[in-house]
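Visitor: Sequence below, structure please.
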Amino acid sequence: MAQQHDAEGVLSRATRMLRSFSADDESLSATDLAHRTGLARTTAHRLAIELSGLGMLDRHADGRYTIGMGLWEIGELAPVSMRLRERALPHMLRLYEASSEVVHVAVLSGDDPTTAEALYVARVTGPHSIPTLSRMGGRHPLHTTGVGKALLAAQGDAWLDVFFRRTLERETVHSVIDERQLRAEIAEARERGFATTRQEMTLGNVSIAAVIPPTADLPPAAVGVVTHLARADERRLAPLVMTAARDIASSLESIAP
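Guide: Sure thing, here's the model as predicted:
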């Protein structure tokens, strides 16, 4: 029993170490890892070396560590990569070609509505697309992103009641954090089939998104575009986004187990 608890402890420490990395901190030293995990430096150093040997971390000539190719290889086996992203990409490319805007697919991450977020699993962009904060593997709030609001609109009222127990933070001065207003926007999104955000995540950006009809064994997902406020033609973009959502679902159904 003691061995079991010890093994669980090692796994927990290793997970905390791997989660110490971020888009802003791709490379960390053993000292950095010790500080971020609260582990003793000798423990962090020993665990980092072991993770490197397993391919979970890569150790570089300067002694710093990055996420390893072995971890990436395992991650690519996840259904959101092998099924959702691969089946969605052709339709995302068509949506990009029709709009010239950034195209995202995000999934609902987290079973607890009070901590759930939009996890971005696919992205298509080009030379004329507007810069965005999103990246593959990145997370953003549900209430300030187009894909996030589309995911909220797909949830039941009981789920939303729990969601609204959380404190909603502003990302910009335009972020909607009032429960009554956000519920009204969710209801509107359900009625018309797509959700929008206007400068709620990034100033000057508008997002239009639609939920992808559910597929067995995949988390709730949504597809959306992000455009500049000056060219946010909702009447043109919304039908394109909704068509992409339906087409992605059809492609997923064709390979359903």
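Visitor: contacts and neighbour counts: CA atoms only from here.
Guide: Fine.
Visitor: Quick check: buried residues in the lengthiest helix in the chain?
Guide: In the chain, with assignment by DSSP state H, the single longest helix is helix 234-253. Neighbour-count burial for helix 234-253 flags 237-238, 240-242, 244-252 (criterion: 16 or more other CA atoms under 10 Å).
Visitor: now stretch 73-85
Guide: For stretch 73-85, by 16+ other CA under 10 Å, it's Val80, Arg83, Leu84, Arg85.
Visitor: Ok, stretch 157-165 next?
Guide: For stretch 157-165, by 16+ other CA under 10 Å, it's Leu160, Phe163, Phe164.
Visitor: Repeat that for stretch 201-209.
Guide: Buried residues in stretch 201-209, defined by neighbour count with 16+ other CA under 10 Å: Met201, Thr202, Asn205, Val206, Ser207, Ile208, Ala209.
Visitor: wait, which of the residues you listed is closest to Ala189?
Guide: Ala209 (9.4 Å; CA to CA).
Visitor: returning to what we had before: by contact count, what packs against the longest helix of the chain?
Guide: Where contact means 3 or more CA pairs under 8 Å, 6 or more residues apart in numbering; DSSP states H and E, helix 234-253 is packed against helix 86-99, strand 205-212, strand 221-228.
Visitor: Could you also give me the structure for this next sequence, so I can compare it with the first?
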Amino acid sequence: MAGNTRNAGQSVASRLLAILAVFDEQHSSLTLTELSAGSGLAVATTHRLVRELVEWGALVRTDSGAYVVGRRLWKLGMLASDQSDIRDIASPFLHDIYGATKATVHLAIREGDEVLYLDRLAGHASVPAVSRVGSRLPLHATGVGKILLAFAPAEVQSRVMGSLTRITPYTVTSPGQLGRELARVQRDGYAQTVEEMTLGACSVAVPVRRGDGEVAAAVGVVVPRLGRERVALIASLQVAARGIGRSLRESSAQ
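Guide: All right, here's what the predicted structure looks like:
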């Protein structure tokens, strides 16, 4: 009763924001009960407001009945200066990579324990990929994801290592094997996958670093196979990554 009294003076906007505020990096998928408890709102009130958020596109109800942040809210988030800046800065470099390779090109950042795709270029000749702008995929099964995981905080690596889901028969699900791969990524400066996310699709990716050396994003390509062209792909990606990083430094200095 006390909780209802406390919430009685809240505006509709503040209640909606209270529900959205329950989502964070560790809680990206929440049930109605969890949203009610986290926001301090009654279940009936939460249900009504969540329904409105779903109708607007801010939230999406999954097949399991839980709720995740919707594409429309994500697009608003993309207007934030940090994400919009890196996407705008990276765009011409991504087009250069695509023009040279005709492969699917990705720009991604880490969002909690997943990869968040900020941009994607592909053509009719590109290998089909499950990624979409705004989509989230596992860190351990994608090229850009392995880059971001290799340079992520230890607690993120520990959580990911604790739940390595198998997506294809070739997905790395052994923590020991993945740990050795991440050590190699840190040493060699690139990551690769072979049909770990999608059968018939391989990927290679490199980090984008800010002026202080922090990994701000990852750029990668998806191709049907990684043969002798892998070296050339890595070189092309590294040139683009250095250009993006240099532009990020110049932008932050202005």
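Visitor: List the TM-score for the superposed pair.
Guide: The TM-score (TM-score structural alignment, normalised by the length of the second structure) is 0.72; 222 aligned residues with a CA RMSD of 3.8 Å.
Visitor: Show me the two of the buried residues of stretch 201-209 of the first structure that sit farthest apart.
Guide: The distance between the two most remote of those (CA to CA) is 15.7 Å, for Thr202 and Ala209.
Visitor: Excluding chain neighbours, what is closest to the residue mapped onto Ile244 of the second structure from the first structure?
Guide: Using TM-score structural alignment, the equivalent of Ile244 of the second structure in the first structure is Ile248. Spatial nearest neighbour of Ile248 of the first structure, chain neighbours left out: Ala88 (5.3 Å); criterion: CA to CA, 6 or more residues apart in numbering.
Visitor: So what does that neighbour match up with in the second structure?
Guide: Match for Ala88 of the first structure (TM-score structural alignment): Ala90.
Visitor: need the helices for the stretch 1-150 of the second structure, in chain order.
Guide: Assigned by DSSP state H, counting those that start in this stretch, the helices in the stretch 1-150 of the second structure fall at 2-7, 12-20, 32-39, 43-56, 71-77, 81-101, 143-150.
Visitor: Packed most tightly, which of these would that be?
Guide: Highest mean neighbour count of those: helix 143-150, a mean of 29 (counted as mean count of other CA atoms under 10 Å).
Visitor: which other residues reach that one?
Guide: With contacts defined as CA atoms under 8 Å, 6 or more residues apart in numbering, helix 143-150 of the second structure is touched by 106-110, 114-115, 138-140, 156-157, 182-183, 185-186, 190-193, 203-207, 215, 217-220.
Visitor: Please apply the same query to stretch 32-49 of the second structure.
Guide: Under CA under 8 Å, 6+ apart, the answer for stretch 32-49 of the second structure is Gly3, Asn4, Asn7, Arg15, Leu16, Ala18, Ile19, Ala21, Val22, Ala66, Tyr67.
Visitor: now do stretch 183-196 of the second structure
Guide: Outside of stretch 183-196 of the second structure, the residues within contact range by CA under 8 Å, 6+ apart are 141-144, 146-147, 150-151, 167-172, 201-207, 225-226, 234.
Visitor: What does Leu119 of the first structure correspond to in the second structure?
Guide: Using TM-score structural alignment, Leu119 of the first structure pairs with Leu116 in the second structure.
Visitor: Near its match, how many residues? Count them for me, please.
Guide: 24 (other CA atoms under 10 Å).
Visitor: how much space between it and Ala8 of the second structure?
Guide: Distance from Leu116 of the second structure to Ala8 of the second structure, counting by CA to CA, to the nearest Å: 37 Å.
Visitor: Also Ser236 of the second structure?
Guide: The value you get for Ser236 of the second structure to Ala8 of the second structure, if CA to CA is used, is 58 Å.
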